[in-house]
Structures are given as C-alpha cells and as structure tokens.
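Peer 1: Need a 3D model of the following:
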Amino acid sequence: MINNCNQHGHYVITGGAGFLGSQLIAALQKNGDMTQCIVVDPSPPYPYDTIQFDRAFVTYKQEKFQEDRVLDSVLPNASTVFHLCSIGHTGKYGARCYQDEVYKINVEGTKNLIYKCRKYKVARFVYSSSVAVVFVGKPLHNVTEEMPYPEDHEFLDIYSKTKAEAEKFIISQSCPEFKTTCLRFRAIYGPQDSVVAEKVVNMVGMNFFRIKILRKSDETRSNMSSGRNCGLALHLANQALMEEEKPYGKAYFIHDGEEIQQYAVWTPLIKALGKQPPTFRCPYFLVSPFITLISFFCHEILKVSPPMTRFELEVLVTTNTYSIEAAKQDLGYRPTGNHFQQVVDYYRVDTKEKIEAHRPTAYLDYDDLIFILVLFFWTISLLWSSH
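Peer 2: Presented below is the predicted three-dimensional model:
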C-alpha cells in the first residue's frame, strides 16, 4: 500500500541514469509507486535490457546536480530526493590530482543539495552510502550501525573519506520537517552492472582471475548487495520516512542477507565464461606493492582505472560482514536472496562476444600491464645507476 503523501510531489534521483538508479525506479513501480521521477545525471540513461520499468513516469535531465540552476528547476514540489551520485570509487578519480574534485562533488555537492532541499521544503532524503564509511582494512564481523566512524587518516581512499563525511552531515540535518536515511551498500552487483559483475567478467577475460590473493590461509567472507535488493531497500526507506512512528536520521547496512566466500561466489560465473576458477594462492605481502605500483601508473600517469584498487584489494583479503537486523526492524527490509544465478545466465550466452562488448577501454589489457612493469623497472634501474 502506497502512502498518499506520494501524490504531493515528484521524486528527484541524482545519478539515476545508471544501474542503481534503474533498479530503484523498477522497484518503485514494481511495488505500486508510480510517482513521477526526475533523474538528474550528466550521463544519458543506459538501455539496460535486464531492468524493466515504464519510462513514461521518468524524465531524464542530462545535467549535473551540483549546479544551482538545475536544482532550482527540479526541486520545487519534490517530495523525496534519492541521492545516488558520487565519484571516486572507480575510474580515474582515484588519482591524487582529482581529490579536490571528489571532495567538491561528494561532500560540498551533497551539502548544497541538502540546503536546496530545505529551501524548497523537500520532505524526505534517501542517501546511497557504502560500507566504505566504516571499513578501513581491518576485520569486521557482523558489525552494526553502532560502530563509530574511523578517524580521517584511517580511510583507504578519498572516496571512503568523503562518503563518511557526507553521511555524517546528512544524518545531522535530519528533523521532522526533513527526514533523512542513509543506506550502506556492499558491492552492488547484477547483470550489466559495470562496477562489480562486469569487472569480474573483464578480469576473467584478461586472465587476471587465475590466483587467490590471501592474507591468511582461509578464504575471507563478506556480504554483497544485488541491485534488485538495493532498489527494494531504497523504496522501503522512502516509505518508512512517510510514517510518523518510524525512526529517521539513521544509517542502515543493506545486503542480500547471506555471507559469501569472496572467491567461491564467482566460481559459477567463471565456469560459464569457459575458464577455470583460481587454484593458485598468492600471499598478500607480494601483491600489495604490485597494486601500489599499478595504481600509481594507472592513476597518476595514464589517468585510467587500475585493474584493482587498494580498497578492492583490502576488502578482498579481509573478512568484513555486516548486520542488517536494523534495516529489517525499522524498514521492513526482507531481501529476496542473492541474484548470482541471473548474472551467470546473462553472461553465459554468447560469452566471447559479451566479454568484448562489455570490456571497457578504461581498463588495461595484459600487454599494457607488462609494458608498464617493464617501463617501471627500467626507470628504477636508470635512477639507481645515476647514483
């Protein structure tokens, strides 16, 4: 049953042209909420063939949410803002030269969006956050939202630090006239998602999935968040903010409700791609300096995304699991299980063609990496000989 408050205004979704935004719109409509949505995103809407919704209820504005003129045009009469837009987790923005821009969008842009929401009397604000606001490379076992934020110097990258700062500000601004909620996702995946599933597909295609990187002898465990469950959680968070007796100004961990082994979970997909799961083991202490090297060359020199970031390495070799009991209790969140089989089924068909079609040009192939390594050691040898 949809609260009648939905009829009092439209929804605004920042960064909604991609995978998560599409899953949100699909979840809204699936659950009977046909409120008009205005999507603000500088990128055009991606034509997902695995996510279905009625586009007659969606208006796309190919604009940046940081611009006042854009907010002044979309926020009047809006009832809810779903803030999904952020940068720095993947792509070139991990480079140090872009840190100011990451901060400007993730923190200053969010603060300005909040101020504008208050100005135009938007009633509700739902933020797409991340477990990165608490994960700093140390083991976490079924942690709750009571866990305090790390110190600034502990964060693994600028993305994690800025997401935490934005989340703290959003929670601090929550009040009866402007209710906010933050949802902390962990590894949002699904068919056609470009950050998790397709990155694995590309890594398998480039033969980078041949070894297990382990800090200890046992394979680490974590949780993951399917796009479908994330969309459902965003919808439920909005519904909860409409009810007077429900809490607000809180953060919630959101995932599939299952623990997974961080390598074994991808075995069916790897086999569907015609490859064998990794059997060789490589100790963390050997890989860590390699990741530092590759990240430096990719980010600072080539200005492209490395095959694996420091955050991705640490979250892979460290057990990190999160409790969703608060989301179940406060939001009525009941995940529909994992959706790994849908990922396998999607990429199993026409495997070779799909690997090539989805292989992003921003990633490096095997020959590129060899060239980078040769160049690096050649440079080091020159510097050494000059002394």
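
Peer 1: drop to CA atoms for contacts and neighbour counts, all remaining ones
Peer 2: Will do.

Peer 1: doesn't Gln66 make contact with Gly15?
Peer 2: No - in this structure, Gly15 is not within contact of Gln66 by Cα atoms under 8 Å, at 11.1 Å.

Peer 1: And the two? Which one has more around it.
Peer 2: Taking neighbours as other Cα atoms under 10 Å, Gly15 and Gln66 compare with Gly15 leading, 24 against 18.

Peer 1: In contact with the more buried one, which residues?
Peer 2: Applying Cα atoms under 8 Å, 6 or more residues apart in numbering, we find Gly15 in contact with Gly21, Val39, Val40, Asp41, Pro42, His83, Leu84, Cys85, Ser86.

Peer 1: And the helices in the stretch 151-300 of the chain?
Peer 2: Along the stretch 151-300 of the chain, the segments classed as helices by DSSP state H, counting those that start in this stretch run 158-172, 197-205, 227-242, 267-272, 284-295.

Peer 1: elements contacting the host helix or strand of Glu353?
Peer 2: Secondary structure from DSSP states H and E places Glu353 in helix 351-358. Where contact means 3 or more Cα pairs under 8 Å, 6 or more residues apart in numbering; DSSP states H and E, helix 351-358 is packed against helix 197-205.

Peer 1: Distance from the chain centre to the helix of greatest length in the chain, please.
Peer 2: Secondary structure assigned by DSSP state H gives helix 366-386 as the longest helix of the chain. A distance of 33 Å separates the centroid of the chain from that of helix 366-386, by Cα atoms, centre = their mean, to the nearest Å.

Peer 1: buried residues in it?
Peer 2: Buried residues in helix 366-386, counted by 16 or more other Cα atoms under 10 Å: Leu369, Ile372, Leu373.

Peer 1: So Gly137: helix, strand or coil?
Peer 2: Under DSSP: H, G, I helix; E, B strand; the rest coil, Gly137 falls in the coil class.

Peer 1: hang on, I meant Met34
Peer 2: Going by three-state DSSP, the state assigned to Met34 is coil.

Peer 1: one more, for comparison:
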Amino acid sequence: MVTGGAGFLGQHIVSLLQTKAPHVREIRVLDLKLYNNFLGHSDRKPISSVIGSVTDLSILAEALKGVDSVYHIAGKISYGTFPDFKGMYNINVEGTANLIKACLLNDVKRFIYCSTVDVVIGYDDIIDGNEANTAPPTEFLFPGYPETKYKAECLVLKANGTPTQNGSLLQTMSLRANVMYGEGDPYYITNGLRNARDSNGTLYQVGNGTALFQPVYVGNTAWAFICADKELTGNSKLGGKFYFIPDDTPQQNTFEFMEPFLEVRGYRLSSIKFPFRLVYIFLLFSELVVKALSPLIKINLPAESYSVKYINMTLTFSSMRARQELGFKPIFSPEEAKQRSLLYYKHMEL
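Peer 2: From the prediction side, this is the model:
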C-alpha cells in the first residue's frame, strides 16, 4: 500500500514497484484522487486505487486487508502567510496515528514513513548532517509543517515492535526526504518557473550565491523506499530507525541549480543579486503588518521570510548510513535525472 500514491513521490514509487521490485506481488494506492499513471510505465502487476483519506480509520482498516508493507507518503504541506495549521495536524499527525492503528488491526508487517529533512532545520546551517549529529532544533524554521511531520515520525518510530492483532510485530522506519525535483514536481522548480513567468521571464536572485542546497531527484528518493522495505524484511534490527537519503545531485546554490530549468522555458535569472538581509528584514516587517491587520483582512504576501532564509542557508546531508544499512544506491545518475527533468519542465503546464 502506497498512501499518497497518486501524487508526486507516490507515482515514482509505484513506477519502481512495478519495474524494479520483484518481491512485490500486488500494489494498492490510497489517495484523495483516483490513481492515474502519468509516468507512462508498464503496469506489470495488479494495481488497485482506493479513494479516501488517512483521517478515515474505517477506510484504512478495509483497504489494508492482506497488505504486508505500507509506504506512508500522504501528507499535507501548507505554507504562505497563513498556513493551515489545523489541516496539517489532522492529516500529518492524526492521519498517521490512524494508519498505525489500521496496520495493527490488519497484521501489516512493515511501515515505512516519508518524513522530511525539515524536521531538523532551524535557523543555523547544516553541513553534512547525519543521523548522529543532527537533531531537531529548538525552533523550526518553517511554521507548522516540520512540527507535524516530526510528531508523526515519533509516532511511527515508537510503534516499532508493537504487537499486531495476530501477535506478530510491526516494524517501522522513517526516511527523511530532501526537497525533490523531477516529473510531477508541484513545488520546487515549478514554483521557480511560475515566479519567473509572473515577473516577465525573470527569476530574481536573493543572496550572494554562496549558500549550498541539496535537492534530490524524486526517482532516487522513491528507490530508497524500496531498498528500505527489502532490508527491513530480512533485518528486524533496522526497525525504529530514521535515515537521511540524499542522492548524487551536485550541491550548489539553489538559483544556480534552477538556471537550466529556467532556460529551457526561455526564462532567466536576474543579473542583480538582491541583498539577503535587506529582503529578509523587509519581509519580516511586512509579515508583522499583515498579521496585525488579519482580524480585519487577510493579505497573503507573495513571498515569506522563512523561504528566503531557507534558500540562503547551507543545508547538506549524508546518506552514508542509508547506503551502508539499507543498500541504498541512487539508480539515476545526476545527468540522467537532469535530462529527464528538463524534458518534463520544458513541456509542463504552468
């Protein structure tokens, strides 16, 4: 079962389950919308689509009958000036708790959770962060989303070793995904392209360009879930652990990384790099003003201070433990990932 399997990462997981996972006999997708294979891979194994939410325990209990492994990808991301905190908590935390209950009722063997590197990002740079030296901050950089994802991750890891209804033990694991790019991307590169489109073809650069970012091709993130499932099947000692799973995409400034994807649409980066501190302070002041006015009128700003801060921090992570313990090795090279992505972003509808 792949929750959120009709979405961005979920589709790539389903594709690899179909083509590179001989241990899998049948695939189920649970999502708010009907699964539709937009990647064009061959469906070699039976696949069924269940329309429903992780907030509905009755749907989950029925959908998980006979399931061995759950890849929990479904979640709610809400950014902007006024994020949907309640919605994120209901889906990310309570929905995950429901899914764990349904797994225990149906004797599911393995539960692999899609977390995010955002659960360790505060206001300081992270260089080559790993599972031993990188802990959640006292204050998350982003409001709402990282906190709910971290709470859900804690629920998942705490559930490791819990007896199921028939007395077997549920094994759990969490994979902390980086920001992803590639076919189906609804956020990262796509937002950059839309910003450029809305600014007469120019994406404005903020910062001096020295901050290093670490995006990951979505297909390699998807592959990490299949590696985790296979290893967890034969090694219960891996249960209850979390892993960072970056690939071999070169670490570079986020604007430098976006440049070829802009160019393929006929867009460009601004020749001027606006000072980070000046832009950041202006946005902080603007946020104070619109929040003061929010009882009367809600105004959504075109950019957030924390997003500008994010792209001006160096944030890099190590996949060493995932490679050693899960046998994770990216199956798409940086060049192949780039070419696949260029083709997608060139023709996608903005």
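
Peer 1: Overlay them and tell me the TM-score.
Peer 2: The TM-score (TM-score structural alignment, normalised by the length of structure 2) is 0.86; 332 aligned residues with a Cα RMSD of 2.6 Å.

Peer 1: Ok, which of the helices of the stretch 151-300 of structure 1 comes nearest Tyr322 of structure 1?
Peer 2: If you check each of these against Tyr322 of structure 1 by Cα to Cα, helix 227-242 wins as the nearest, at 14.9 Å.

Peer 1: Residue range in structure 2 corresponding to that closest one, please.
Peer 2: Aligned using TM-score structural alignment, helix 227-242 of structure 1 spans residues 218-233 in structure 2.

Peer 1: mean distance, that stretch to its aligned residues in structure 1?
Peer 2: Here the mean offset of stretch 218-233 of structure 2 against structure 1 after fitting is 0.8 Å, by mean Cα distance after the TM-score superposition for structure 1.

Peer 1: Please pull up the equivalent of Ser58 of structure 2 in structure 1.
Peer 2: Match for Ser58 of structure 2 (TM-score structural alignment): Arg69.

Peer 1: which residues touch its match?
Peer 2: So Arg69 of structure 1 contacts nothing (Cα under 8 Å, 6+ apart).

Peer 1: again, but for Phe274 of structure 2
Peer 2: By Cα under 8 Å, 6+ apart, the neighbours of Phe274 of structure 2 are Tyr204, Gln205, Val206, Gly207, Asn208.

Peer 1: Ok, Thr3 of structure 2 next?
Peer 2: Contacts of Thr3 of structure 2 (Cα under 8 Å, 6+ apart): Gly10, Val29, Leu30, Asp31, Val54, Val70, Tyr71, His72, Ile73, Ala74.

Peer 1: Please identify the residue in structure 1 that aligns with the second one.
Peer 2: Going back to what we said before, that points to Val29 of structure 2. Using TM-score structural alignment, the partner of Val29 of structure 2 in structure 1 is Val39.

Peer 1: element containing Ile112 of structure 2, please.
Peer 2: Per DSSP H and E: strand 110-116 holds Ile112 of structure 2.

Peer 1: At which residues are the helices of the stretch 1-150 of structure 1 located?
Peer 2: 19-30, 68-74, 99-103, 110-119.

Peer 1: Out of the ones you listed, which one sits most buried?
Peer 2: Ranked by mean neighbour count, the helices of the stretch 1-150 of structure 1 are led by helix 19-30 with a mean of 23 (mean count of other Cα atoms under 10 Å).

Peer 1: Show residues contacting that helix.
Peer 2: Under the criterion Cα under 8 Å, 6+ apart, residues 13, 15-16, 34, 37, 46, 48, 51-54, 84, 188, 192-194, 227-228, 230-232, 234-235 lie in contact with helix 19-30 of structure 1.

Peer 1: Okay, the nearest residue to His235 of structure 1 once chain neighbours are set aside and Ile188 of structure 1: tell me how far apart.
Peer 2: Take His235 of structure 1 and drop its neighbours on the chain: the residue closest to it by Cα to Cα, 6 or more residues apart in numbering is Leu28, 5.8 Å away. In this view, Leu28 of structure 1 and Ile188 of structure 1 are 18 Å apart by Cα to Cα, to the nearest Å.

Peer 1: which one in structure 2 is aligned with Val200 of structure 1?
Peer 2: In structure 2, Val200 of structure 1 lands on Gly192 (TM-score structural alignment).

Peer 1: quick one: contacts for the closest residue in space to that match that isn't next to it in sequence?
Peer 2: Counting by Cα to Cα, 6+ apart, the nearest residue to Gly192 of structure 2 once its immediate chain neighbours are dropped is Leu203, at 6.9 Å. Listed by Cα under 8 Å, 6+ apart, the contact set of Leu203 of structure 2 reads Gly192, Leu193, Asn195, Ala196, Tyr267, Arg268, Leu269, Ser270.

Peer 1: and of those residues, the nearest to Asn300 of structure 2?
Peer 2: Asn195 (15.2 Å).

Peer 1: What is the burial count for that closest one?
Peer 2: Neighbour count of Asn195 of structure 2, defined by other Cα under 10 Å: 16.

Peer 1: what's the counterpart of Ile324 of structure 1 in structure 2?
Peer 2: Counting by TM-score structural alignment, the partner of Ile324 of structure 1 is Ser319.

Peer 1: Likewise for Ile13 of structure 1?
Peer 2: Matched across to structure 2, Ile13 of structure 1 falls on Val2, judged by TM-score structural alignment.

Peer 1: wait, Ala251 of structure 1 sits on Phe185?
Peer 2: No - using Cα under 8 Å, Ala251 of structure 1 is not in contact with Phe185; the gap is 10.6 Å.

Peer 1: Number of residues surrounding Tyr189 of structure 1?
Peer 2: Residues lying near Tyr189 of structure 1 (other Cα under 10 Å) number 25.
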